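Undergrad: Sequence first, predicted coordinates after that:
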Amino acid sequence: MELDIALILTQDGITSGAVYALLALALVLVFAVTRVIFIPQGEYVAYGALTMAMLQQGKVPATLWLLIVLGALAAGLDAWKALRGGSRAGLAASFGWCLGYPLALAALMYALPASQSVLVQSALTLAILVPLGPLVYRLAYQPVAEAPVLILLIVSVAIHVAMVGLGLLFFGAEGARTSAFSDAQFALGSLTVSGQQVWVVAVSAALIGGLWLFFERSLYGKALRATAINRNGARLMGFSPVFAGKLTFLLAAFIGVLSGILIAPLTTIYYDTGFLIGLKGFVAAIVGGLASYPIAAAGALLVGVLESFSSFWASAYKEVFVFTLIIPVLMWRSFTSHHVEEEE
């Protein structure tokens, strides 16, 4: 293999690895705080890319109606709980966020002109899809938050199947790409780097740095870390596990949707593409033991580079090479770690 080809493949691998790193961080975060293996993480990537594509076509995304329906269901559950328990504290805030926000966003969508800048379209995509994270937690995971990990995994599989089916209903079977954030081209020796690739790597690095500052410096970040270490201890110190779950799913949804927006100009996204992308992020998270953020990020870069070189050597088997990586990692971890029974 010539050096120029190796550099091009490494460049593509780093671009893909940056996105896988974000997904791996989201998966590690969700599992550490809530014990949920969040299989639908990849669906947020597909929803983000395809919602952005619908906005660029001048259409109102169907995911807006999903937000309204889930918000109405969450508000109804909170109202029913308040009526049964007799306490109506926080009910007004719940109705404001679950119903008022989606309806106001729908009114804004219909009031805006059909054509907006790419940044405005990105902001609208995030505004529509990111709130789905806490709503999914409220409706699907909060009622079974104390259940065993296996039950939470089954719930994740059910949500994944439902989101894939809704994706087919909302977006159809046709794939879509979006306009690039930048059409610039940069020459680095024999390499040509596109402006969109720079956007992907730069935004991924900035988001990873922002998450590090959030967990190290902010009160909520430290509270999430405490919940990840000891849920009961965090509860005794006054930090609600319910709020921790909603905040964690909010961050996971933000990371997934932003990843979809970033990669949509580089590859065609279909309604079911997110599952495969999410699985590669999951492989990277497994490399980090679903606990270490730096190791998961390094594993994501390894997955991206391995996928890129596998595509060159044997494109039909590139997925096999990537997912086979998980076998030696699991074997090594099984030999070097001790089995600990799950806490009741």
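TA: Arrived safely, thanks for sending. Keep in mind that what you see is a predicted model, and the values were worked out from it rather than measured. Numbers count the residues shown, from 1 in each chain.

Undergrad: contacts, neighbours, all on C-alpha from now
TA: Noted.

Undergrad: so how far is Ile327 from the residue nearest in space to the middle of the chain?
TA: Central residue of the chain (Cα atoms, centre = their mean): Gly256, 2.6 Å from the mean position. Gly256 sits 26 Å away from Ile327 when distances are taken as Cα to Cα, to the nearest Å.

Undergrad: name the helices or strands packed onto the helix or strand encompassing Ala82?
TA: In the assignment (DSSP states H and E), Ala82 maps to helix 63-85. Identification of packing neighbours for helix 63-85 by 3 or more Cα pairs under 8 Å, 6 or more residues apart in numbering; DSSP states H and E yields helix 91-95, helix 101-111, helix 118-129, helix 132-136.

Undergrad: Could you single out the most deeply buried of those?
TA: helix 132-136 (a mean of 23; mean count of other Cα atoms under 10 Å).

Undergrad: From the contact counts, what lies against that one?
TA: Using 3+ Cα pairs under 8 Å, 6+ apart: helix 132-136 touches helix 63-85, helix 241-263.

Undergrad: Could you export those helices as TSV, including distance to Gly288?
TA: Listed next are the helices and strands packed on helix 132-136 as TSV, based on distance: least, Cα to Cα, whole Å:
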stretch	distance to Gly288
helix 63-85	33
helix 241-263	17
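
Undergrad: The residue nearest to the centre of the chain reaches Tyr44, doesn't it?
TA: Yes: taking contacts as Cα atoms under 8 Å, Gly256 lies within contact range of Tyr44: 4.9 Å.

Undergrad: circling back: run through the residues that contact the residue nearest to the centre of the chain.
TA: Leu22, Leu23, Ala26, Gln41, Gly42, Glu43, Tyr44, Val45, Gly48 (Cα atoms under 8 Å, 6 or more residues apart in numbering).

Undergrad: Let's have the residues you listed in a markdown table, adding secondary structure.
TA: Formatted as a markdown table, those follow (DSSP: H, G, I helix; E, B strand; the rest coil):
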| residue | secondary structure |
| --- | --- |
| Leu22 | helix |
| Leu23 | helix |
| Ala26 | helix |
| Gln41 | helix |
| Gly42 | helix |
| Glu43 | helix |
| Tyr44 | helix |
| Val45 | helix |
| Gly48 | helix |
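
Undergrad: Those residues: which two are farthest apart?
TA: Farthest pair in the contacts of Gly256 (Cα to Cα) is Ala26 and Gly48. Separation: 15.3 Å.

Undergrad: One more to weigh against that first structure:
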Amino acid sequence: MIATFLIQDGVTNGAIYALLGLALVLLFSVTRVIFIPQGEFVAYGALTLALLDGGKVPATTSLLVCFGAIAFLFDLWSMRRGTDARTFLRSLALNLVLPGVIYGITIVLAPLALPSVAKALLTILIITPMGAYIYRIAYRPLADASVLVLLIASIGVHLAMMGLGLVFFGAEGLRAEPLANDNYTIGSLMVSAQSLCIYGATIAIIVGLYLFFERTLLGKALRATAVNRLGARLVGVRTHLTGITAFTLAAAIGAVSGVLIGPITTIYYDTGFLIGLKGFVAAIIGGLASFPITAIAAIGVGLVESFSSFFASSFKEVIVFGLIIPVLIWLSLSGGFHEEE
């Protein structure tokens, strides 16, 4: 009986880690960025949903407008030597008009008693554009830098986003309302509707990513960039577009993860870092390259965490993060040396 509950808890947590691991593999494959702040999107999403549940306008809307304004200034600087009106208007629409519209929609809808699904969709709408703005501000100027430089930039972005989370959300933890309150009995096991939402969303995102990469032109462009960035650029793939797309998808996945995990645990401004690291463990086990192995490894991480919290709760985090040590040793012994690494 206890093992059954532990397995259910492990699979539920592992599904969230799978989403984060997939986002990390996607970003590293396309942009060579080890995106440490992925967990911040989770925290922002969960806290945004919790504030919407309370009928408040979440601070992330103001943060979104600030990010958009900074990205617009970056575009203006890059256009200082001359540009066409179309490029200027596109930058204006994406960086100023879009966040302004989202801000206005949120002000109108936040006080209303919206259904839980509507508030979840509004949360995803608020968080998703942040990925594109963060790429434009922090990573696009460093697109051709080494992996080490991009890693240092990721550390800086993580610290900045965590500090902004403290400023905009405060130090108090929040918990969102469940998307569904029902419970179902399967044999001797009781499964909550929220857990089923997590399983369903994870499967849907995995299938959606597969169809996106296999069936769409933009998805194939991302695959080409992941295989050979220089070669993709030589055949006409705009690597800036693929970078923005990858970061936008990662932000959307983080927002969905926050919406799913917000009702089952109390989220603080810095909670996302620990959650993101566990997704990073799964991504490392997958070699930062394989989506299926990363998803399977994430479930394994969730199961290890669940059982270790029961049998050795004081060493739970040590055991989970210790999983990457034998993997790193194996990769270092079996992989060839690359100058860029």
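TA: Perfect, I can see it now. Note that the structure is a prediction, hence the values are computed from the model and not measured.

Undergrad: Can you pull the TM-score for these?
TA: Here the superposed chains carry a TM-score of 0.97, computed using TM-score structural alignment, normalised by the length of the second structure; 340 aligned residues with a Cα RMSD of 1.1 Å.

Undergrad: Matching the residue nearest to the centre of the first structure against the second structure, which residue comes up?
TA: Aligning on TM-score structural alignment places Gly256 of the first structure opposite Gly254 in the second structure.

Undergrad: average distance between the helix holding Ala82 of the first structure and the second structure?
TA: For helix 63-85 of the first structure, the mean distance to aligned residues of the second structure following superposition is 1.5 Å (mean Cα distance after the TM-score superposition for the first structure).

Undergrad: What is the burial count for Thr294 of the second structure?
TA: 29 (other Cα atoms under 10 Å).

Undergrad: which non-adjacent residue is nearest it?
TA: Gly286 (4.5 Å; Cα to Cα, 6 or more residues apart in numbering).

Undergrad: residue in the first structure matching that neighbour?
TA: Checking TM-score structural alignment: Gly286 of the second structure goes with Gly288.

Undergrad: and its match, what is it in contact with?
TA: Contact analysis of Gly288 of the first structure by Cα under 8 Å, 6+ apart lists Pro294, Ile295, Ala296, Ala297, Gly299.

Undergrad: As JSON lines, those residues with distance to Leu266 of the first structure and secondary structure would be great.
TA: Below are these laid out as JSON lines (distance: Cα to Cα, whole Å; DSSP: H, G, I helix; E, B strand; the rest coil):
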{"residue": "Pro294", "distance to Leu266 of the first structure": "26", "secondary structure": "helix"}
{"residue": "Ile295", "distance to Leu266 of the first structure": "26", "secondary structure": "helix"}
{"residue": "Ala296", "distance to Leu266 of the first structure": "23", "secondary structure": "helix"}
{"residue": "Ala297", "distance to Leu266 of the first structure": "21", "secondary structure": "helix"}
{"residue": "Gly299", "distance to Leu266 of the first structure": "22", "secondary structure": "helix"}
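
Undergrad: For those, pick the one with the most neighbours.
TA: Ala296 (29 neighbours).

Undergrad: if I look at the match of Gly256 of the first structure, how far off is Phe28 of the second structure?
TA: Distance from Gly254 of the second structure to Phe28 of the second structure, by Cα to Cα: 15 Å.

Undergrad: before we move on, what about Phe88 of the second structure?
TA: 30 Å.

Undergrad: and if you look at Thr4 of the second structure?
TA: Taking Cα to Cα, one finds Thr4 of the second structure at 35 Å from Phe28 of the second structure.

Undergrad: out of these two, which sits in the busier spot?
TA: More crowded of Thr4 of the second structure and Phe28, by other Cα under 10 Å: Phe28, with 19 against 11.

Undergrad: Helices along the stretch 151-300 of the first structure, start to end?
TA: 195-217, 219-229, 231-236, 241-263, 273-287, 293-313 (DSSP state H, counting those that start in this stretch).

Undergrad: Would you mind pulling up the elements that the first one packs against?
TA: Contact partners of helix 195-217 of the first structure among helices and strands, from 3+ Cα pairs under 8 Å, 6+ apart: helix 3-34, helix 219-229, helix 241-263.

Undergrad: which residues sit against that helix?
TA: The contact list for helix 195-217 of the first structure, computed with Cα under 8 Å, 6+ apart, reads 14-15, 18-19, 22, 180-186, 220-222, 224-225, 262-263, 265-266.

Undergrad: same thing with the fifth one?
TA: Contact with helix 273-287 of the first structure is made by 20-25, 27-28, 39-46, 291, 295-300, 303, 322-323, 325-326, 329-330, as judged by Cα under 8 Å, 6+ apart.

Undergrad: out of those residues, which are buried?
TA: 20-25, 27-28, 39-46, 291, 295-300, 303, 322-323, 325-326 (16 or more other Cα atoms under 10 Å).

Undergrad: What is the equivalent residue in the first structure for Thr123 of the second structure?
TA: Under TM-score structural alignment, Thr123 of the second structure pairs with Thr125 in the first structure.

Undergrad: circling back to that earlier point, out of the contacts of helix 195-217 of the first structure, which end up buried?
TA: Buried, going by 16+ other Cα under 10 Å: 14-15, 18-19, 22, 180-181, 220-221, 224-225, 262-263, 265-266, out of these.

Undergrad: Closest one of those to Gly96 of the first structure?
TA: Tyr220 (22.2 Å).

Undergrad: For the closest one, what is the corresponding residue in the second structure?
TA: For Tyr220 of the first structure, the residue aligned by TM-score structural alignment is Leu218.

Undergrad: residues contacting that match?
TA: Phe212, Thr242.

Undergrad: rerun that using 10 Å as the cut-off
TA: By Cα atoms under 10 Å, 6 or more residues apart in numbering, the residues touching Leu218 of the second structure are Phe212, Ala224, Val237, Leu241, Thr242, Thr245.

Undergrad: Which residue in the first structure aligns with the fifth one?
TA: Aligned by TM-score structural alignment, Thr242 of the second structure pairs with Ala244 of the first structure.

Undergrad: Three-state assignment for Pro61 of the first structure, please.
TA: Strictly by three-state DSSP, Pro61 of the first structure counts as coil.

Undergrad: so what's it up against?
TA: Tyr47, Leu50, Thr51, Met52, Ala53, Met54, Leu55, Met109, Thr125, Ile128, Phe170, Phe171 are the contacts of Pro61 of the first structure under Cα under 10 Å, 6+ apart.
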